[in-house]
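Asks: Would you be able to build a 3D model of this:
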Amino acid sequence: MDSFFARAYAAHRDGRLADAERDYRAAIEADPVHTDALHLLGVLRHQQGRHEEAAELVGRAVALRPDDAALQLNLGNALKALGRLDGAIERFRNALSLAPEFPLAHYNLGNAYAQAGRHEDAVDAFDRSLRLQPNDASTYNNLGNALHALGRTEEAIAAFSQALALRPGHAGAHNNLGMALAALGRADEAITHFRAALTAEPRYVAAHFNLGNTLDAVGLHAQAAAAFEAALSLQAAFPPALLGLGNALAALNRHQEAIARYERAVGLDPQLALAWLGLGNAHHALGAHEAALRAFDQALRLRPDLASAQLNRALTLLTLGDFERGLPAYESRLAIAAATNEHAAAEAAALPRWRGEPIPTKTLWIEAEQGFGDTLQFLRFVPLARARAGRVTLTVQRELAPLVAPLTNAWGVTLGIAGESAPQAHLHCPLLSLPLALGTRLETLPCSRRYLEVPPAYRRHWRGSLGGHAKVKIGLAWSGRIQAQENRAMSVATLAPLFELGGIDWLVLQPNLSKDDRRSLDLYARTASLHRLDTRIRDFADTAAIVDKLDAVVSIDTSIAHLAGALGKPLWLMLPFAADWRWFTNTDRSPWYPSARLVRQPAPGQWASVVEEVARAVSSEFPDKDR
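Replies: All right, here's what the predicted structure looks like:
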């Protein structure tokens, strides 16, 4: 009997598992209550991943020798592998009641607590283990994970750092430290540790994945895509990595490629709501609006509270001109905005929401909520609201106040500055919610050729020449405030076909120019009549006074386009393939601005063809008499 067990133990120790199993069984056949053979055969089964058999064998050994802490520990290990965490925790505790200074039992108990989501208990267990063996890198690593799960990120970083001090090549600690640093916004340090994890363990799928997420979050989308591809090369059926790759490709405007990844992700995991959201966004970017709606609907079936899916579905509906469904859904934008400005949201939420009902004895606060262009565009609804309210206070961005003041005076509306103290009012309505409150439909958009006027003082200030001697003067804007967005910016070089037209003075309307823009403008000014006004523009009233003196404006989708439209100025509006919802689809005219001509990209990213079309239109509208 003992010879069978001795041979089995030696074989087990040497890794000859088949020989060990044979001799353990022989020992058990000779003595069915051979506790050590039952125990170690169970351990062998656990090593082989046959955890049910392991639990049965070690359980028999525990029944024979219940006061053996090692047996209790290994039964706990088998039960934990089976996901039977309550049973595992009980066995680890039994082991510690028998051997209170058993560091491995504290460590395994901590792991079981962590797997059960009991992170406070896990921290206590890991701390006890470290008091007994203070130089164990794995325990520090797992302690860091528990602390991170509790939101105690700085403490987690200290624990991971200690693990790395003890074992510098600990790939898991590098990866986990990277995640903790990323959670604190320390992306550069996080990336360094993810790369260190991959140096130590090149096939570490989680580190590739986490590296991809962090690179994508800081705008390094091409590098992120490569990291996700590396993760997928090691684990092809990995839906979160497919989602990440899709997001990175979409950020690179490679939407068709992104769709393929999103579709594979939802094929593998139909419950992955964020992949359905990404799929909807990619379809929308390619103009496949019905497919986008189907994807957004599926995302919302899975996660009805997913605000970004609610908002993007709303934007798609509005793009299609479906105000009846789109405007109520567009209210979802407010929840997203509230998450980034809790104080302002609290002030607004303190007042009841106005829904369009007559309030002849009450004061309504209308609050500008988005960009300058949004405010200029939606001002048209304020007098309609004023007709239903006893008093109205409108708050707008400080830069717009000088331009808007004459309007509000004419409407009998009090003007305030957004972001300052909330005005005294009975009800509140965000500016872009006025169409919903007023029951607006596409067919009933309030539209006039001109609804904005230049304040007289600004008109007098800009009475002189704007520069140049050509009879035709056209304003120009080619990028919005967020210049990194492909659909809000193009390079000055792309505008070259416009500068080749004779008989035109081009007036730069953008007040903030980059160094590259200035250099490019100076270069083109050698051959074209190109004039910068940026140092003379103080606010939007200045810009309005300039635009009012021009013959036309050529602009990308930015506040200057809305300003030109509101002044009734002829406007060529250069739009990306997936334009903002307010420009709708399949039309070169705007119900918002009758004076505008919409020129759209024929395919994503193709600004050159847009500029060429505008150049032909400008040449036709203003032929050069000297040519």
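
Asks: Could you use CA atoms for every contact and neighbour count after this?
Replies: Noted.

Asks: Isn't M490 up against G480?
Replies: No: contact criterion CA atoms under 8 Å: M490 and G480 do not qualify, at 9.4 Å.

Asks: What segments of the stretch 501-627 of the chain are helices?
Replies: With helices called from DSSP state H, counting those that start in this stretch, the stretch 501-627 of the chain shows them at 515-524, 540-548, 559-566, 607-621.

Asks: structure for this one too, so we can compare:
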Amino acid sequence: MVKDPIAVMQLLAQAVAAHAAGDLQEARSGYGRVLEVDPEHLDALRLLAGVQADQGDVDEAIAATQEVLRLHDHAKDHEFMSSLLTAARRRAEALAHIERSIELDAGVASAHCQRGTLLVHAGRLQEAMASFEQALHTEPGHIDSLVGRGLAYERLNRLDEAVASHERAIELDPDGVAPLAGRARLHQLMGEFGQALRLYDQVIERGSGKDRAAARYGKACTLLALGDYAQGWPLYEHRWDTLPRRKLPSARWTGQESLEGRTLLLYADQGLGDTLMNARFAADLAQAGAQVVMEVQPSLVPLLQGQCGIAQVRPLGGQPPPHDFNCPLFSLPAALRLRLDTVPARAGYLRADPARKAQWARRLGPRTQPRVGLAWSGYGGHSQDHRRSIPFAQFASALPAGWDYVSLQAHARPHECQAVESFAPMRRFESELTDFAETAALVSQLDLVVTVDTSVAHLAGALGVPNWILLHHPPDYRWLATGEWCPWYARSKLLRQGPDQSWPPVLQRVRRDLERWVMAGDLVLAT
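Replies: Okay, here's the model as predicted:
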């Protein structure tokens, strides 16, 4: 088609008018017609990418914006590309584009703010703080930067400064949703659950889209921490409003559909410990007539084979097998209408492989002292790892003589290797813990496990091995807000930080209880 500038202008005007009227599909078609005549029309490409993003077609918007950048290396286009890549969870690429945007034009507060947000997700918190400060220097009172700086302070566990940053944002924008949502989250993180619920409700009332969905998720976690499972688990399903859903050919099982003679695909949708915690439900589903197929993280496959009535365990990902219904593991509590008093199999529901147990019994040798397994840190990339993990030197200070200590860590963090290696009473088997079946066999040979909130806590609980879980304040919602009682594992004892978020009192109690247990002589040794 021969390019006619007037015709192109008319087509573009029609598409823009449709866009302004909210007819996104017609606008998208109109921008396409412009590009048929002039494939390198920058405005049409930019506007098309915007419509595609608004319609949720992020990959198409990325492709259109790539074409824009091929034609014109402009700061705002890199900033937009960064936002698209962030939505697609391609954060490393997003960071490269926002840094190019700043290189081209360093005077845009939103670009520095976006860089700060990406750096928070990357765990580069000091650099993130510098970006937010630069944004606020460029544009004092930039609301998103105040909120972002509050998040960075939160991750640095500088909660008073986080509160101040969010409060300043609320002062400048009292009707804004983002400052309220950030403040609600801080109330939640500080154990101020009533205030958190009040602000989450305000966000739900005022907000829309992802803001409202995130507030519903935050409210759900708060209700679950308070033990309100009746409201909490259904509301928890709103996490899918902000997360990508897995595309499967089958229907989602909601708890209403009969499972008799049907194949139900369950799949891991969160962490390793979450998968272990929710695997228990497979037994009830199999008893209801389902053939249960489960897709889990590869390191869990050997452990879960043949357990809980599961017909088949497969590594997560790849082409799913034929099935009638599907359900993410963490959607089962809502589907099953779970309540605090109906959590099944609290006494333990997994068993270690007998052959592996025998190998570990030989490997450990004759028992001359009670054996206690130790796990002091979780996955370093977890957003709350700075709160839940304990430096090994501090953790080891709680360990009195008289026990045979066994490390259950898959590896020691590089900066802790020296402290770990110098702790003579502890035996280590990192190279031999190749998957969770091996770790389960080792745990089954222990008398007690002392652990922070990580997958080892769930493994010990699922095996029915006595375990003490050291919890930061406030803990993850599944452990409830108060008390030593655990709704998920009958032989777990919860040892909690106080509101000061200090570990020494918790560790002092560990030491005292270990000493009392040995002196009392009432410990039943594992066999």
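
Asks: Tell me how they score on TM after superposing.
Replies: The TM-score (TM-score structural alignment, normalised by the length of structure 2) is 0.78; 481 aligned residues with a CA RMSD of 3.9 Å.

Asks: related to what we said a few turns ago, just the helices of the stretch 501-627 of structure 1: most buried one?
Replies: Ranked by mean neighbour count under mean count of other CA atoms under 10 Å, those are led by helix 559-566, which reaches a mean of 26.

Asks: in the superposed pair, what's the mean gap between it and structure 2?
Replies: Comparison of helix 559-566 of structure 1 with structure 2 after fitting gives an average deviation of 1.1 Å (mean CA distance after the TM-score superposition for structure 1).

Asks: So which residues make contact with that helix?
Replies: 371-374, 376-377, 449-452, 477, 480, 509, 544, 547, 553-555, 570-571, 573, 592-596 (CA atoms under 8 Å, 6 or more residues apart in numbering).

Asks: most centrally placed residue in structure 1?
Replies: A217 (7.8 Å; CA atoms, centre = their mean).

Asks: still on that earlier bit, now a PyMOL select for only the buried ones of the contacts of helix 559-566 of structure 1.
Replies: A single PyMOL command selects the buried members of these (16 or more other CA atoms under 10 Å):
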select buried, resi 372+373+374+376+377+452+477+480+509+544+547+553+554+555+570+571+573+592+593+594+595+596
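
Asks: Inside strands: which ones of the contacts of helix 559-566 of structure 1?
Replies: If you go by DSSP state E, the contacts of helix 559-566 of structure 1 have A477, V553, V554, S555, L571, L573, A596 in strands.

Asks: The second one corresponds to which position in structure 2?
Replies: Going back to what we said before, that points to V553 of structure 1. Alignment note (TM-score structural alignment): V553 of structure 1 maps to V449 of structure 2.

Asks: isn't that match right next to L463, touching?
Replies: No: checked against CA under 8 Å, the pair V449 of structure 2 and L463 is beyond contact range at 11.3 Å.

Asks: all strands in structure 1, in order from the N-terminus.
Replies: Under DSSP E, structure 1 gives strands at 359-367, 389-396, 414-417, 427-430, 472-477, 504-508, 530-532, 552-556, 571-575, 596-600.

Asks: Tabulate those strands in TSV, adding columns for distance to D305 of structure 1.
Replies: Shown next, in TSV, are those (distance: least, CA to CA, whole Å):
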stretch	distance to D305 of structure 1
strand 359-367	25
strand 389-396	30
strand 414-417	32
strand 427-430	21
strand 472-477	38
strand 504-508	44
strand 530-532	48
strand 552-556	34
strand 571-575	32
strand 596-600	34
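
Asks: ok, back up a step: what is the nearest of the ones in strands among the contacts of helix 559-566 of structure 1 to H255 of structure 1?
Replies: Closest approach to H255 of structure 1 among those (CA to CA): L573, at 24.0 Å.

Asks: aligned partner of that closest one in structure 2?
Replies: Taking TM-score structural alignment, L573 of structure 1 has I469 as its aligned residue in structure 2.

Asks: who's in contact with that match?
Replies: I469 of structure 2 makes contacts with V450, T451, V452, D453, A457, S492, K493, L494, L495, as judged by CA under 8 Å, 6+ apart.

Asks: Kindly provide the distance from the residue nearest to the centre of structure 1 to A224 of structure 1.
Replies: Going from A217 of structure 1 to A224 of structure 1 by CA to CA, to the nearest Å gives 9 Å.

Asks: same question, N77 of structure 1
Replies: In terms of CA to CA, N77 of structure 1 sits 37 Å off from A224 of structure 1.

Asks: And for V599 of structure 1?
Replies: From V599 of structure 1 across to A224 of structure 1, the span is 33 Å (CA to CA).

Asks: which one of these two has more residues nearby?
Replies: A224 (27 against 21; other CA atoms under 10 Å).

Asks: what does that one align to in structure 2?
Replies: So, by TM-score structural alignment, A224 of structure 1 is matched to A128.

Asks: got the contact list for that match?
Replies: By CA under 8 Å, 6+ apart, the residues touching A128 of structure 2 are R115, G116, T117, L118, L119, V120, R149, A152.

Asks: any idea how far Q508 of structure 2 is from it?
Replies: According to CA to CA, A128 of structure 2 and Q508 of structure 2 sit 36 Å apart.

Asks: give me every residue that touches the alignment partner in structure 2 of L327 of structure 1.
Replies: Per TM-score structural alignment, the equivalent position to L327 of structure 1 in structure 2 is W233. By CA under 8 Å, 6+ apart, the contact list for W233 of structure 2 reads A220, L224, P333, A334, R337, L338.

Asks: Sort out for me which of these are in helices.
Replies: Residues of those located in helices (DSSP state H): A220, L224, P333, A334.

Asks: tally of neighbours for the first one?
Replies: To tie it back to what came earlier, the one meant is A220 of structure 2. A220 of structure 2 is flanked by 26 other residues according to other CA under 10 Å.

Asks: Aligned to it, what sits in structure 1?
Replies: Per TM-score structural alignment, A220 of structure 2 is aligned with A314.

Asks: I'd like to know how far that match sits from W581 of structure 1.
Replies: Distance from A314 of structure 1 to W581 of structure 1, counting by CA to CA: 9 Å.

Asks: Likewise for R13 of structure 1?
Replies: Distance from R13 of structure 1 to W581 of structure 1, by CA to CA: 69 Å.

Asks: Please say which of those two ends up with more neighbours.
Replies: In terms of neighbours (other CA under 10 Å), W581 is the more surrounded of R13 of structure 1 and W581; the figures are 15 against 11.

Asks: quick one: I482 of structure 1 and M490 touch, right?
Replies: No: using CA under 8 Å, I482 of structure 1 is not in contact with M490, being 11.5 Å away.

Asks: That concludes my questions; thank you for your assistance.
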